[in-house]
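Engineer: Structure for this input, please:
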Amino acid sequence: MSHGKALELSYSADEVFSRIQHEGIKFIDLQFTGLTGRFHHTTISANTFTPEQMRDGLPKLDGSSIVGFTSIDDSDLVLKPDPNTFAVIPWYTANKTARLLCDVYWGEDRGRLSRDPRGLAQRAEEYVKSSGFDYSAWGPEVEFFVFDKIHWDVLTPYKGQSYSIESEEAPWSQSGSGYPMGLQEGYYPSTPSDTLTPFRNECVNILSENFGILCDNHHHEVATAGQCEIDIRYDYLTNSADATQSYKFVIRNVAKKYGKVATMMPKPISMDSGSGMHTNVSLWKDKKNIFFDEEAEMELSQVGRYFCGGILEHSRALCAISNPTTNSYHRLVPGYEAPVYIAWSGSNRSAIVRIPRHFKGVGYARLKRLEFRAPDPSSNPYLVFASVLAAGLDGITKKSDPGDQVQEDIFKMTRSERAKRGIGVLPANLGEALDELESDKEFLAPVFPDDVIDRLIELGRRDQREIAIRPHPHEFYLYFDV
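Structural biologist: Next comes the predicted model:
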């Protein structure tokens, strides 16, 4: 099995200090992920960084200032760098800077912070082993938009709220300098219509050469106005989540270099496709892909079917984690490439779980996987992978067979036809998804402590209220003359 960073770049603490010295590293960027998925950092001078700090951590974090971490009355946290994540950041040329991803601990040797997303991912990997498997493999397909400019006005609510997007690729472009593509007509266009090939090439080079993250494909996606995808090679769960966060970090910074802005917002453009993060997963034991069975339908083993059944059974609750923003649910509507209906299939992309069928046979056993198509890139990858794993393993434990696959286009079925087939629907909004998580959270217990789930629900309801109390600009079009 070929993995990404796990086999490409791997460093001991001694090797990190050797590289710092021999490569003239001036600063170390200590990076970590908050509960909501946002990337944070603090920077230290390389000449003050010691082996003891690498081992014991650095007392550099006020947890009460990171959304979702701690309260103000108990907030002293420690960042413990992971030497395996060492990477030189190429856009800092004047003062050479390297980064280290960090695990988050309580001070005074009180153990791991339960709300550290990276810790939850590592806990999920231990759960895989205790469930009788060696490891799980994960390959996210992260989509995003790169705009020329974005403007919004939300700080003057009594004046009105608005936003505007500029892109030479868009049909509304006023520049006249490009070859604009229509709504939902952006899939695989050649240059010069696809203006972002040099940008994506540079991102792939940096991810590979500096961060040890293998990317095997990149292209323009379905939406207009600069929607892109760069595919990350599959890897172990925590490594893959690390790679996803590093991917977002690189994309945003390279976009800035090009004078553009990148966003992981799921649905920035109305009437066009949104950005997803299709999540591919397989289970492995004794160097074999447990999801592969040459004799089974679509070569998917019974264990793989049970894993699929677990995802389907808990899919409505999973949405609160895999689709955690109010904007996520503008993407999850029929007709815009996003899955809405709770079903599984082979090549049918209208189902939320798909079994890719590009190749078959023992020679391609390593590629047998489930593709969960609901998640979007606004989510926290550590939490998404950990929660999908928990749902799948719950399905294996309960032997939750997913039933017959759905081969027809579900988008074209009537409601009564879907009801006859037992095809459910994903939540219509974030509030509904949070209700589902609140009532169906037991499957997460082996990985997620209750306080983490409670905090995620609390933060989600806060965002839901922020939107609920504000009128939408389109409501003026619909209702001003009532």
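
Engineer: When you work out contacts or count neighbours from here on, use the C-alpha atoms and nothing else.
Structural biologist: Noted.

Engineer: Tell me which helix or strand comes right after the lengthiest helix in the chain.
Structural biologist: Scanning the chain for the helix with the most residues, using DSSP state H, yields helix 237-257. Sequence-wise, the next helix or strand downstream of helix 237-257 (DSSP states H and E) is strand 261-263.

Engineer: where does that following strand sit relative to the chain's centre, distance-wise?
Structural biologist: Distance of strand 261-263 from the chain centroid (C-alpha atoms, centre = their mean, to the nearest Å) equals 15 Å.

Engineer: what's the following helix or strand after it?
Structural biologist: With elements assigned by DSSP H and E, the helix or strand that comes after strand 261-263 is strand 277-285.

Engineer: Give me the buried positions along that next one.
Structural biologist: Met277, His278, Thr279, Asn280, Val281, Ser282, Leu283, Trp284 (16 or more other C-alpha atoms under 10 Å).

Engineer: I have a second one here; can you model it like the first so I can compare?
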Amino acid sequence: MPSNAIEALKFLKENQIQWVDLQFTDLPGRLQHITIPAADFTEESFKTGFGKLDGSSIKGFTTIYESDMVLQPIPETMALVPWSQGVARVMTRVFWGGARGRFERDPRFIAEEAERYQSEQGYLSYFGPELEFFVFDKVELNVALPQSGTGYKIYAREAPWQTTNGHLIRYKEGYYPAPPVDQLFDVRLEAINVLTKYFGFIIEATHHEVATAGQGEIDFMFSTLADTADKVQTLKYVLKNVAAKHGMIATFMPKPMFGDNGTGMHTHLSLWTKDGKKNLMYDPNDEYAELSQFGRYAVGGILAHARALSAIVSPTVNSYRRLVPGFEAPVYVAWSKGNRSAIIRIPSYYKGMEKAKRLEYRAPDPSCNPYLAFSAILMAAMDGVNKKIDPGDPVDENIYHLSPEKKKALGIKDLPRSLDEALDELESDNEFLKPVFNSSILSTYIDLKREETKTLQMYPHPMELYYYLDS
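Structural biologist: A predicted model of the protein is given here:
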């Protein structure tokens, strides 16, 4: 991967690149692009950018009367696109047109601001998300004219409702089966080969996940905040294209089907000294989980703001179909060492290993905007450190099985049960975000999400006819 503009220009020439995709992320978190001639790239263009963007047509960006925007390439992200001959991609920063500076609602700008803020505080953060997803053979939708019938049908070669070769995966039995039962291994393998060879990823693991119907996971090596968010967008981009090449569809939707586990993005976070030499979350003398007091404060901050964070890390109406008891998704605000029913756990696979000490925040799902999600998680953790927020005692019991009285006694709160409830929490609890999240992006984000919930509330769900047609 190039490390500067000169190397990026050399990369374009050596690979005989004719076209370059300028990629950026809109406010909801979807990757966008425009393709331009590689011949337009010069050392100067990496500084001045390309005036190619009508911001009024991008969700969450600008109005029609202030729509001219500039995309500035990030040379470190230049990479070959293997499925399109003579094409490369580069991720970009978004600027206002007319030399008015950085666009304050560019999600990557928020990630860069979060990195600036943590550096001023003397810290360095590392993020390691675990991206889950489904790869379906086909999805049929009937939503164009709801009055004629609304619904969908999933086709998945290993699902118990469809398989024709006998290699089925029953509900909740998809964790780690070997091929040929795992029928999506080749698709995941092709995706990680592309990520490794062309996009500079270091892959730690890939495997089938718990659900049937092609649920999988890809894990890559942790990195700094903005770089990790870039990698999340890249992984989604690559997997979707690899699946499409096979005539399939990859989706990061949190809960595409009833009765089985949804799709999460468990996110690992560690905080280090600014020079990267000391893991501030590690204490070898802590008997419970080798977690330092600093680390406990970071946990306390995320727990304190967990309900508000939900609006950013679980950002769709569908996210709250996943966050229900019984499907390994966290619904309770608590922490523990190995308890996967808690929203935060402290992985303890090894003892005496400083570099491995971290927290795992289990609420996020991959429908989130990773630039906003990682920034918000960091700000909550740092608020906990700055205010010395105690997380309380760890809960080493299955929280799903605790009585309401026991949960109340332990001070265990519920996560929001809907996006609207989460947005209410974010509106009332966002001071911890304000050193990094400007008021413009917060208000625009909330407005977008309110509109999303309002729109979906107007559509009757197919199952409502089953329950209420005889009313």
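
Engineer: follow-up on the earlier one: quick one: average offset of the longest helix of the first structure versus the second structure, please.
Structural biologist: Comparing helix 237-257 of the first structure with its match in the second structure after superposition yields a mean distance of 0.3 Å (mean C-alpha distance after the TM-score superposition for the first structure).

Engineer: whereabouts in the second structure does that helix align?
Structural biologist: Mapped onto the second structure using TM-score structural alignment, helix 237-257 of the first structure spans residues 225-245.

Engineer: Off-centre distance for the matching stretch?
Structural biologist: Relative to its chain's centre, stretch 225-245 of the second structure lies at 10 Å (C-alpha atoms, centre = their mean).

Engineer: contact partners of that stretch?
Structural biologist: Residues from elsewhere that reach stretch 225-245 of the second structure (C-alpha atoms under 8 Å, 6 or more residues apart in numbering): 31, 91, 108, 111-112, 115, 125-128, 131, 135, 187-188, 190-191, 194-195, 201, 222, 249-252, 370-371, 374-375.

Engineer: Weed out the non-buried ones from those.
Structural biologist: 31, 91, 108, 111-112, 115, 125-128, 131, 135, 187-188, 191, 194-195, 201, 222, 249-252, 370-371, 374-375.

Engineer: Tell me the residues of the second structure aligned with stretch 212-227 of the first structure.
Structural biologist: Matched against the second structure by TM-score structural alignment, stretch 212-227 of the first structure falls on residues 200-215.

Engineer: what's the straight distance from one end of that stretch to the other?
Structural biologist: 24 Å (C-alpha to C-alpha, to the nearest Å).

Engineer: Any buried residues in that stretch, and which?
Structural biologist: Applying 16+ other C-alpha under 10 Å to stretch 200-215 of the second structure flags Phe201, Thr206, His207, His208, Glu209, Val210, Ala211, Thr212, Ala213, Gly214, Gln215 as buried.

Engineer: count of residues packed around the counterpart of Phe147 of the first structure in the second structure?
Structural biologist: Aligned counterpart of Phe147 of the first structure in the second structure: Phe136 (TM-score structural alignment). Neighbours of Phe136 of the second structure under the rule other C-alpha atoms under 10 Å: 22.

Engineer: so what's Phe136 of the second structure up against?
Structural biologist: Per C-alpha under 8 Å, 6+ apart, neighbours of Phe136 of the second structure: Ile154, Tyr155, Ala156, Arg157, Ala213, Gly214, Met248, Ile249, Ala250, Thr251.

Engineer: The fourth one contacts Phe134, correct?
Structural biologist: No - with contacts defined as C-alpha atoms under 8 Å, Arg157 of the second structure does not count as touching Phe134, sitting 12.0 Å away.

Engineer: what residues are shared contacts of the two?
Structural biologist: Taking C-alpha under 8 Å, 6+ apart as the criterion, Arg157 of the second structure and Phe134 both touch Ala213, Gly214.

Engineer: what's the neighbour count on the aligned residue in the second structure for Pro81 of the first structure?
Structural biologist: Counting by TM-score structural alignment, Pro81 of the first structure lines up with Pro73 in the second structure. Applying other C-alpha under 10 Å, we find 25 residues neighbouring Pro73 of the second structure.
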